[in-house]
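Q: Sequence below, structure please.
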Amino acid sequence: MSRRAHQTTPSSLLFGLVAVFLVIAGGGALFFQKGSNPYRTVETLQPSDYFENANSLRGNVYQIEGVILNALAQNPEKGRLFSISVATDSRKWPMPIFIPAQLRQINLQKNQSYRAKVRVNDSGILVAEEIQKS
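A: Model prediction:
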């Protein structure tokens, strides 16, 4: 009776399994990283640029992250104006952020950290398009 040759696993099968594992691992990493910053495709606003010339930023969309300092004004039909402290490497910058009435369901509290997608309006005020606690 003749003996059968020992069968080895083809290298292409091993390569395929490793490739599938890497694709799944990469997809999982992307999925879990996705929750960290929902505005990662939006440019971060540099406070120094804003204070240097806010008019040059009009109409642009940015993201900011900071701590609510104070409520400055409120109008039930229009919305609420807050000051938010945005930290950079060198210092903390107080900036105005207007929360329109459409976002009134968000309960902003003093000394809480928030991340927002904002548009610089015609008067240079940051108007929140989206905001969430960070």
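
Q: make it CA atoms for all contacts and neighbour counts henceforth
A: OK.

Q: Can you tell me the SS state at Gly59?
A: coil (DSSP: H, G, I helix; E, B strand; the rest coil).

Q: was I right about it contacting Ser123?
A: No. Judged on CA atoms under 8 Å, Gly59 makes no contact with Ser123 at a distance of 10.1 Å.

Q: Tell me how many other residues crowd Ser134.
A: Counted by other CA atoms under 10 Å, the residues lying close to Ser134 total 13.

Q: now Lys117
A: 22.

Q: and if you look at the one 4 residues further on?
A: Around Asn121 sit 17 other residues, with neighbours defined as other CA under 10 Å.

Q: so who does it touch?
A: Arg58, Gly59, Val127 (CA atoms under 8 Å, 6 or more residues apart in numbering).

Q: element containing the last one?
A: This points to Val127. strand 126-133 (DSSP states H and E).

Q: who does that strand touch, helix- and strand-wise?
A: Contacts defined by 3 or more CA pairs under 8 Å, 6 or more residues apart in numbering; DSSP states H and E place strand 126-133 against strand 92-100, strand 113-120.

Q: Tell me which of those sits nearest to Leu22.
A: Closest approach to Leu22 among the helices and strands packed on strand 126-133 is made by strand 113-120 (32.1 Å; CA to CA).

Q: Please give the structure of this sequence too, so both can be compared:
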Amino acid sequence: MVRRASSSLNPWWAIGVILLIVAAIFGGWALYKNVSDPFRTLTPLDVSAYLDNANSLRGNVYKVTGTVETQLAWAPLKGRLYSVAADDRNDVLPLLIPASFNSMNIQRGQRYFFKIQVGEKGILLVQDIRKV
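A: Alright, predicted model coming up:
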């Protein structure tokens, strides 16, 4: 009687499949991390250059990712002034959020992506805002 060869799972195949699964998970995470930023095409604000001379950046559009610290002021027609801690540094920036965003519930400790424009006298005016 002829014996059949037993087919067992080669350990190299199992290791290869596990490595492919780990690579797919890591690749998906990296893709999500990069694609989740809605303002990824904008230049990040150079905070040190802004703090040194805000007028040199006037008129330019940047992105800032940060955590809301406190609401500094509010005017119904102008908007709200918030202090925001920038993620890439330990500096706090004043951001003026126009009245068109008054319907948003912005609370202390929340993280946001901000599309900002450096306005007259170095005021950081928010053009768009998205929650992280």
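
Q: Put one on top of the other, what's the TM-score?
A: The TM-score (TM-score structural alignment, normalised by the length of structure 2) is 0.72; 103 aligned residues with a CA RMSD of 1.7 Å.

Q: longest helix in structure 2, by residue count?
A: Scanning structure 2 for the longest helix, with DSSP state H as the assignment, gives helix 11-35.

Q: centre of the chain versus that helix, how much separation?
A: 24 Å (CA atoms, centre = their mean, to the nearest Å).

Q: Have a look at how far, on average, the following helix or strand past that helix is from structure 1.
A: Downstream of helix 11-35 of structure 2, the first helix or strand assigned by DSSP H and E is helix 47-52. Mean deviation of helix 47-52 of structure 2 relative to structure 1 after superposition (mean CA distance after the TM-score superposition for structure 1): 0.7 Å.

Q: Report the aligned residue range of structure 1 for helix 47-52 of structure 2.
A: Counting by TM-score structural alignment, helix 47-52 of structure 2 pairs with residues 47-52 of structure 1.

Q: Go through that stretch and flag the buried ones.
A: Across stretch 47-52 of structure 1, burial judged by 16 or more other CA atoms under 10 Å covers Pro47, Tyr50.

Q: With stretch 71-83 of structure 2 instead?
A: Residues of stretch 71-83 of structure 2 classed as buried under the neighbour-count rule (16+ other CA under 10 Å) are Gln71, Gly79, Arg80, Leu81, Tyr82, Ser83.

Q: likewise stretch 20-38 of structure 2?
A: Pro38.

Q: which of Gly59 and Ser123 of structure 1 has more neighbours?
A: Higher neighbour count among Gly59 of structure 1 and Ser123: Gly59, with 14 against 9, using other CA under 10 Å.

Q: which residues does the more buried one contact?
A: Neighbours of Gly59 of structure 1 in contact, by CA under 8 Å, 6+ apart: Arg119, Val120, Asn121, Asp122.

Q: wait, the second one sits on Ser56?
A: In this case it means Val120 of structure 1. No. Using CA under 8 Å, Val120 of structure 1 is not in contact with Ser56, being 9.4 Å away.

Q: So Asn90 of structure 2 versus Val84 of structure 2, what's the distance?
A: Distance of Asn90 of structure 2 to Val84 of structure 2, given as CA to CA, to the nearest Å: 10 Å.
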